[in-house]
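*Asks:* generate coordinates for the sequence data below:
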Amino acid sequence: MQYPLIDFWYPITRGKRMSTLNKFSQIAVVLVTTALMSQAAYAASMSNADVLKLLAAGMPEEVVLEAIENSTGRFDTSANALIALKAKGATPNVLKAMLQAGKPRTAAAASTKADSKNATTYNPEEITLVLDGQSSAMQYIIPQQRTAARALGFGGMATYAALSGEKAVRRLAGKPEFIVSVPRNAQAANYLTLANFAVRKNGTREVMTGGGYMSYSSGINKSRVVPIVTEALPDQSAAREGFILHKITPVDAMAPGEYALVLYTGEIRSSGFFAQSTNSFYDFGVD
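*Replies:* So this is what the prediction gives:
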């Protein structure tokens, strides 16, 4: 049976539908193209200020490196700019990535990057915290040095390492374990110290790192040293070349307070890591 009226309108309505679909397709193409152009523009416009924002937000090193390597722009890599970045927590790998940004990458370099991503190794510039079976990476903070007279000068002079803020951002409860990459040419017991910090009224956490009256000696004051047990891990397959993985455990349950695991990277140079000239403080608090 023929329906003349339906047969008359169907081509017209079908044509309208097809026209509408074509318009939607064109709009979708425009939106996708705009998004891709926006991403490319963002990558091209990344600057030192963007890197500082990522560091201030506490982004992991691998995220910062990925953002830098995907950027097509060049960074300010003058001496003053690099010093300012290092003071804000930029690691040697981040600084090196900024220096290399914009340069053509060879196939060998791309292959090396892929291999390093696939390798499951511990980064010597991080300490791995193990708490209740869960692992997370800790990153170092560089302290400020303060020298002052003790007891109006009658107690001699003392030097303090001061961390900004009355409390560490990372808070722990229970008995933690730490996995540390110790240079193969260093004794673990002399490479690190777990220290308890005093909270000062000026909004800092401090520990004495040297002092004396008739003579001067360096090192964290013994009254602030927390006893630990140090043992090499049986499985060293995840260790970086030139390092040995050690498990660090407090002898006793840790009392509430402010702490830091200090690595003496200022005295011991190792495999190009820890380019800063001071020791590395991995701070945390126990509630």
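
*Asks:* from now on I want contacts and neighbour counts done on CA atoms only, so please keep to that.
*Replies:* OK.

*Asks:* just the helices in the stretch 51-200 of the chain please.
*Replies:* For the stretch 51-200 of the chain, helices defined by DSSP state H, counting those that start in this stretch occupy the ranges 61-69, 79-87, 92-100, 107-118, 188-191.

*Asks:* closest one to residue 145 among the ones you listed?
*Replies:* In terms of CA to CA, the element of those nearest to residue 145 is helix 79-87, at 13.6 Å.

*Asks:* tilt between that closest one and helix 92-100?
*Replies:* Comparing the axes of helix 79-87 and helix 92-100 via axes from the mean of the first three to the mean of the last three CA atoms, to 10 degrees yields an angle of 150 degrees.

*Asks:* tell me the buried residues in helix 79-87?
*Replies:* 82, 85, 86 (16 or more other CA atoms under 10 Å).

*Asks:* now the residues you listed in CSV, with distance to residue 49?
*Replies:* As requested, the buried residues of helix 79-87 are exported to CSV (distance: CA to CA, whole Å):
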residue, distance to residue 49
82, 12
85, 9
86, 13
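
*Asks:* alongside the first, I'd like the structure of this one:
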Amino acid sequence: MVTSSSAETATDGGVDPACTESGPADVRLVPACTDDDLAVFCVTNDGTRPASLEWRPVEPPEERIEFVDCQTVRVVGEFVDVIVGATFVAADGQIGNLFEPFGGVDGVRTFDVRELEGVPDDAIIDGIEAFRDDPVLPGAGDLAATNPEFDACQEEFFGEVLVESGSDGEDEDPEDGADAEAVEDVPADELETLTIDAGETTCFAVEAPNGPVAVQLLRDGEVLAERTSAADVDCSRPISADEVGAVVGSPDEFVDDRDRS
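*Replies:* Alright, predicted model coming up:
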């Protein structure tokens, strides 16, 4: 069990359900760093109430989009083309958006938004679409994702949030049905519990003996987010096997490891 909470308790000693109401859009799952065969993930509650969640490690999908930092994204799979969306502040002070094709992917490829023509060096990625076949039309990608740290990236590069984000950053397949995020019959012993106070961040370690590992963040059997470990970011300190499944020190040790500069 992973807990980071100081919520007031009800008369029966449990957490008052009325105080645990932060919505899915208020919860962010971020792959922080890796250390040998362990990976650290951090969950932030941006809501105004505590959030009671569950999580479990899973195999990463064969096709996936991994946001490395604010300006870099990795695509895994076989795709004929990838469109990357960039957000930036233009010379006249106005917000600019650009959606450009980057080319295909044969296995693994990393894209840097600064390689796009016509965007300043402080542009950030807002979203990405990957296409298995032609035609390549914006909005019709076979795999798509928005930057889960879009607001934080804006604050870092622009000094404030200028464009509101409207997604949790999960990979999305347009062919999936509305119930694709439901998880059925997950044994209770496969889930770790996580309670996070409003405005707080909790980090925990996960075993990753066979390379990248993904973590699903759930509430009441519904997947809120799924992210793959940050293979390119080394943890700032060694992580021991005894820390697997537990709170791993101060979040500041790990959220800062995802250097966006």
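
*Asks:* tm score of chain vs chain?
*Replies:* The pair, once superposed, lands on a TM-score of 0.27 when counted by TM-score structural alignment, normalised by the length of the second structure; 115 aligned residues with a CA RMSD of 5.7 Å.

*Asks:* still on that earlier bit, to residue 8 of the first structure, which of the helices of the stretch 51-200 of the first structure lies closest?
*Replies:* helix 61-69 (58.8 Å).

*Asks:* where along the stretch 1-150 of the second structure do the helices fall?
*Replies:* Using DSSP H, counting those that start in this stretch, helices in the stretch 1-150 of the second structure cover 150-158.

*Asks:* so which of the buried residues of helix 79-87 of the first structure is the closest to residue 5 of the first structure?
*Replies:* Ranked by distance to residue 5 of the first structure (CA to CA), these are led by residue 85 at 75.7 Å.

*Asks:* wait, the closest one sits on residue 50?
*Replies:* No - applying CA atoms under 8 Å, one finds residue 85 of the first structure not in contact with residue 50, separated by 11.2 Å.

*Asks:* name the element the closest residue to residue 55 of the second structure other than its chain neighbours belongs to?
*Replies:* Nearest non-adjacent residue to residue 55 of the second structure, counting by CA to CA, 6 or more residues apart in numbering: residue 217, 4.5 Å away. Assessed by DSSP states H and E, residue 217 of the second structure sits inside strand 214-219.

*Asks:* can you name every helix or strand that that strand contacts?
*Replies:* strand 51-58, strand 222-228 (3 or more CA pairs under 8 Å, 6 or more residues apart in numbering; DSSP states H and E).

*Asks:* nearest to residue 204 of the second structure, of the ones you listed?
*Replies:* strand 51-58 (10.4 Å).

*Asks:* buried residues in that closest one?
*Replies:* 51, 52, 53, 54, 55, 56, 57.

*Asks:* distance to residue 151 of the second structure added to those residues, as a markdown table?
*Replies:* Below are these laid out as a markdown table (distance: CA to CA, whole Å):
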| residue | distance to residue 151 of the second structure |
| --- | --- |
| 51 | 20 |
| 52 | 23 |
| 53 | 22 |
| 54 | 24 |
| 55 | 24 |
| 56 | 26 |
| 57 | 26 |
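
*Asks:* wait, which of those residues is closest to residue 203 of the second structure?
*Replies:* residue 55 (11.9 Å).

*Asks:* how close does residue 111 of the second structure get to residue 100 of the second structure?
*Replies:* 12 Å (CA to CA, to the nearest Å).

*Asks:* can you check residue 75 of the second structure too?
*Replies:* 15 Å.

*Asks:* distance to residue 4 of the second structure added to the helices and strands packed on strand 214-219 of the second structure, as TSV?
*Replies:* Putting those into TSV (distance: least, CA to CA, whole Å) gives the following:
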stretch	distance to residue 4 of the second structure
strand 51-58	10
strand 222-228	19
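
*Asks:* to residue 89 of the second structure, which of those lies closest?
*Replies:* When those are compared by CA to CA, strand 222-228 sits nearest residue 89 of the second structure, at 28.4 Å.

*Asks:* and the next element down the chain from the closest one?
*Replies:* Sequence order places helix 252-255 as the next helix or strand after strand 222-228 of the second structure, per DSSP H and E.
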